[in-house]
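>>> Below is the structure, and that's it, no one-letter string:
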């Protein structure tokens, strides 16, 4: 019996670490746990993490996603704040309405909030390196009175920035930025304002750094690179940019296997795959499976770091867990 045409060989280099970070795991587990303990509905302000697959799967279990607390009715059901953090006005509004809040803000984002508050209390003007409009940036800027935080997005912004008092200046950063871009911006600020005070430990989170390091190792070795993640995911967008800068000629950001444009991957012999911190591993497996239907796939993992970080659930959920 004649066999079909032989599939072309394809070497897949799988970045490690990839996908969920500890903050994302904690946020998703918070919604899952709240649904189990309290039953649906559970309200979630903003997407719990920036991934459509995750949001839709939680919605199917009874989570109701809203953008503002005004969309939440008078209820005793839990209201969960997303991993990205919220401005100070949001918990104040929730308290005023006697809503039952579970805060799933990533502890590393909370760390940035605390840093900004301390600098402000000490009389320093705060510079936030980040992207305008991102929920994390809105949340961090919203920790302090209006006008207390100056947003710097680019190196050009850093070069043009004019503080009120160069001797009373501090900076914090969004946790999901490009390590290299942020380093250049911070170095510019330090050169221009030698007295500027930075965080004791870098604000860019361990997961962002590790995932970018893995991409830097893989990108120069492959014909194309896929970043599994959502277009509104900052850390996923940065992974795509890192791949391009590291020498990959063709890097794309995809949410699912169904988004693959096979015309883009016709004659490749090697493919790198990673996933943003809010993308579940099942989507990576789905994409590898789609390539395995067309290519003779050989998968090799390229590791940049071992991760063993764990963040406990918000306290009310931990207490309920302990009581069972």
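Received it, and whenever you're ready, just let me know what you need. The model shown is predicted, which means the values in this text are computed figures rather than measured ones. Numbers count the residues shown, from 1 in each chain.
>>> Please count neighbours and contacts with C-alpha atoms only from this point.
Will do.
>>> how close does residue 103 get to residue 244?
36 Å (C-alpha to C-alpha, to the nearest Å).
>>> Ok, residue 114 next?
34 Å.
>>> Neighbour count: these two, which is higher?
With neighbours defined as other C-alpha atoms under 10 Å, residue 114 and residue 244 compare such that residue 244 has more, 20 against 14.
>>> Helix or strand for the more buried one, just tell me which one.
helix 234-245 (DSSP states H and E).
>>> what's the answer for residue 44, then?
strand 42-45.
>>> quick one: contacts of the helix or strand just after that strand?
Toward the C-terminus, strand 42-45 is succeeded by helix 52-60 as the next helix or strand (DSSP H and E). Applying C-alpha atoms under 8 Å, 6 or more residues apart in numbering, the contact partners of helix 52-60 are 31-32, 47-49, 65, 230, 255, 279-280.
>>> Strands of the chain, residue ranges please.
9-16, 42-45, 63-66, 78-81, 100-103, 125-129, 149-152, 169-173, 224-228, 251-254, 270-275, 296-303 (DSSP state E).
>>> hold the first one in mind and look at this next one:
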């Protein structure tokens, strides 16, 4: 081989980057269930179906359901009498539940069962006289829903600095709960501060951060050191998607989020020396459908990627049951409605 040919061969991978897919990525069981609840309600009752807040935080999913007759609202005053109402996967406060009951809506609850588990724990321990610290992000609908299970005695902490200011009345009767979509590492750091400041605090028997959040973050921890850049498919409002991008950055790999393939910028693939990234890592938040991942792959192929391979990872087989009254439509009908 001539020197010129050898040089060309050594540089070839730079012009033909490899796409590395994280496993697992994309939809989790709670998101699948929530979307299916809206789809089945539309099939059974017809449009419109009202949904309190975005069913999940993904622009593509929300727009697709809007096109089929779902109407997304924040205020129950926007829902007409006798309408069918779906609560989003993030959960709602007791005040919202009570208002929906007063107004007589037919309600289907798409709250993720792992969020419901947190609500049940809060209600149970509250009856036993406990106060609560909630680790989470202010303004996130899941946080509002969980804190809204009580009228008082639940305090939000967003970082370590917030812990010392919590006005706990009886530290011996204090429990901690967590938003399910947080950074595992950030939550652990805040929880350690809580335990230092309140040594008697009661922790959940099993951590509140959900299996899907944990698995997707673990997959990025495996992938990020092997690639030059990480692309996360997810909407800006998606907490778990944002955490994936932040995690890649924390591990020293540039990370970017895209709501769709159109958001992907070619310059993100430029390496530090002006060379094209050899390996591009790709993952998706738990509310991002695979159709968006495939579109990003095609965009990367258009930019020069020639190979795509998946890393080994955890296989997820979780499935949550549907609410009563929505289980009589066949999956074939629901699947055909998605196409």
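Sure thing, it's come through. No experiment lies behind these values; they were computed from the predicted model shown.
>>> so where is the strand holding residue 44 of structure 1 in structure 2?
Using TM-score structural alignment, strand 42-45 of structure 1 lines up with residues 49-52 of structure 2.
>>> coming back round to it: which one (most neighbours) among the contacts of helix 52-60 of structure 1?
Busiest of the contacts of helix 52-60 of structure 1 [other C-alpha under 10 Å] is residue 279, holding 29 neighbours.
>>> Residue in structure 2 paired with that residue?
Aligned partner of residue 279 of structure 1 by TM-score structural alignment: residue 288.
>>> can you check residue 123 of structure 1 too?
Checking TM-score structural alignment: residue 123 of structure 1 goes with residue 129.
>>> how deep is the closest residue to its match other than its chain neighbours tucked in, by neighbour count?
Closest residue to residue 129 of structure 2 in three dimensions, ignoring its sequence neighbours and counting by C-alpha to C-alpha, 6 or more residues apart in numbering: residue 173, at 6.7 Å. Counted with other C-alpha under 10 Å, the neighbours of residue 173 of structure 2 add up to 17.
>>> looking at it, residue 173 of structure 2 is touching residue 199, isn't it?
No - judged on C-alpha atoms under 8 Å, residue 173 of structure 2 makes no contact with residue 199 at a distance of 11.0 Å.
>>> To what extent is residue 314 of structure 2 buried, counted in neighbours?
Neighbours of residue 314 of structure 2 (other C-alpha under 10 Å): 14.
>>> ok, now which ones touch it?
Contacts of residue 314 of structure 2 by C-alpha under 8 Å, 6+ apart are 23-24, 215.
>>> That one maps to what in structure 1?
Residue 314 of structure 2 maps onto residue 305 in structure 1, by TM-score structural alignment.
>>> possible to save the contacts of helix 52-60 of structure 1 as JSON lines with distance to residue 294 of structure 1?
Formatted as JSON lines, the contacts of helix 52-60 of structure 1 follow (distance: C-alpha to C-alpha, whole Å):
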{"residue": "31", "distance to residue 294 of structure 1": "37"}
{"residue": "32", "distance to residue 294 of structure 1": "36"}
{"residue": "47", "distance to residue 294 of structure 1": "34"}
{"residue": "48", "distance to residue 294 of structure 1": "35"}
{"residue": "49", "distance to residue 294 of structure 1": "32"}
{"residue": "65", "distance to residue 294 of structure 1": "38"}
{"residue": "230", "distance to residue 294 of structure 1": "25"}
{"residue": "255", "distance to residue 294 of structure 1": "19"}
{"residue": "279", "distance to residue 294 of structure 1": "24"}
{"residue": "280", "distance to residue 294 of structure 1": "23"}
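>>> Out of these, the closest to residue 203 of structure 1 would be?
Checking the contacts of helix 52-60 of structure 1 against residue 203 of structure 1 by C-alpha to C-alpha gives residue 49 as the nearest, at 19.0 Å.
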